[in-house]
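> sequence and predicted structure are below.
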Amino acid sequence: AQAALAELHRAVKLATQRVVLSDGDVLVIDNDRAVHGRTPFMPRYDGTDRWLKRALVVRELPHGDVLGRVIQMRL
């Protein structure tokens, strides 16, 4: 298991691409196709830190209770 984890770490490191976002940019990643992370940063807590609330994008809207969450549509 340790060798497999080391190989996975090596493969991820080789495939890593750095993306630098500017103010107003958003990066959308398909979690079924990619792994992702971010470099650490020190928040300033002065109102200039980046802030993104969780977002969920789906191809088709489900009906009713999905994974214990009630979906309500309002347009």
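Great, that's in hand.
> from now on I want contacts and neighbour counts done on CA atoms only, so please keep to that.
Will do.
> how far away is V70 from R10?
Per CA to CA, to the nearest Å, V70 is found 40 Å from R10.
> my error: substitute A4 in the last question.
Shown here: A4 relative to R10, a distance of 10 Å by CA to CA.
> which SSE is L14 in?
Per DSSP states H and E: L14 is located in helix 2-15.
> packing partners for that helix?
When contacts are defined as 3 or more CA pairs under 8 Å, 6 or more residues apart in numbering; DSSP states H and E, helix 2-15 sits against none of the other helices and strands.
> pull out the buried positions in that helix.
Neighbour-count burial for helix 2-15 flags no residue at all (criterion: 16 or more other CA atoms under 10 Å).
> ok, then the element right after that helix?
In N-to-C order, the element after helix 2-15 by DSSP H and E is strand 65-66.
> against that first model, consider the following:
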Amino acid sequence: MLVERNPASGPSELSGSRHSVSEFDAEIGAWRGKARVLYLLRTTIELAIDALHDPDQLFGFGLLLDRAVVMRGRPQR
């Protein structure tokens, strides 16, 4: 959809826009959170598979879990 600037509404408002910038920011933040969870899940699965072949990989698995706990406690931007 082509969005044109409405000259009567001021410099920052667009005609045809249905969402505010804060709504877009919230949606982007939600997608970033989902991507972070999927990344941690994928990495956890990869390390678990590696640990089946090499028990020394369990050290990396523990580090990943520590990182997940730290990231969970971080405030959102």
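Done, it's in. From a predicted model like this one, the values you see are computed outputs, not experimental measurements.
> just give the TM-score of the two.
Here the TM-score for the pair of chains, by TM-score structural alignment, normalised by the length of structure 1, is 0.26; 34 aligned residues with a CA RMSD of 3.8 Å.
> have a look at structure 2 and report its longest helix.
helix 21-53 (DSSP state H).
> helices or strands up against that one?
Under the contact definition 3+ CA pairs under 8 Å, 6+ apart, helix 21-53 of structure 2 sits against helix 58-73.
> list the buried ones in the helix it packs on?
Buried-residue list, helix 58-73 of structure 2, by 16+ other CA under 10 Å: 61, 64, 68.
> ok, the first one - contacts?
This means F61 of structure 2. By CA atoms under 8 Å, 6 or more residues apart in numbering, the residues touching F61 of structure 2 are 44, 47-48.
> ok so, going back, can I get the buried residues of helix 58-73 of structure 2 in JSON lines including distance to L52 of structure 2?
Conversion of those to JSON lines gives the following (distance: CA to CA, whole Å):
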{"residue": "F61", "distance to L52 of structure 2": "12"}
{"residue": "L64", "distance to L52 of structure 2": "16"}
{"residue": "A68", "distance to L52 of structure 2": "21"}
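> and of those residues, the nearest to A30 of structure 2?
A68 (16.9 Å; CA to CA).
> can you count the residues close to the residue lying closest to that closest one once chain neighbours are set aside?
Spatial nearest neighbour of A68 of structure 2, excluding adjacent residues (CA to CA, 6 or more residues apart in numbering): L40 at 7.1 Å. If you count neighbours by other CA atoms under 10 Å, L40 of structure 2 ends up with 16.
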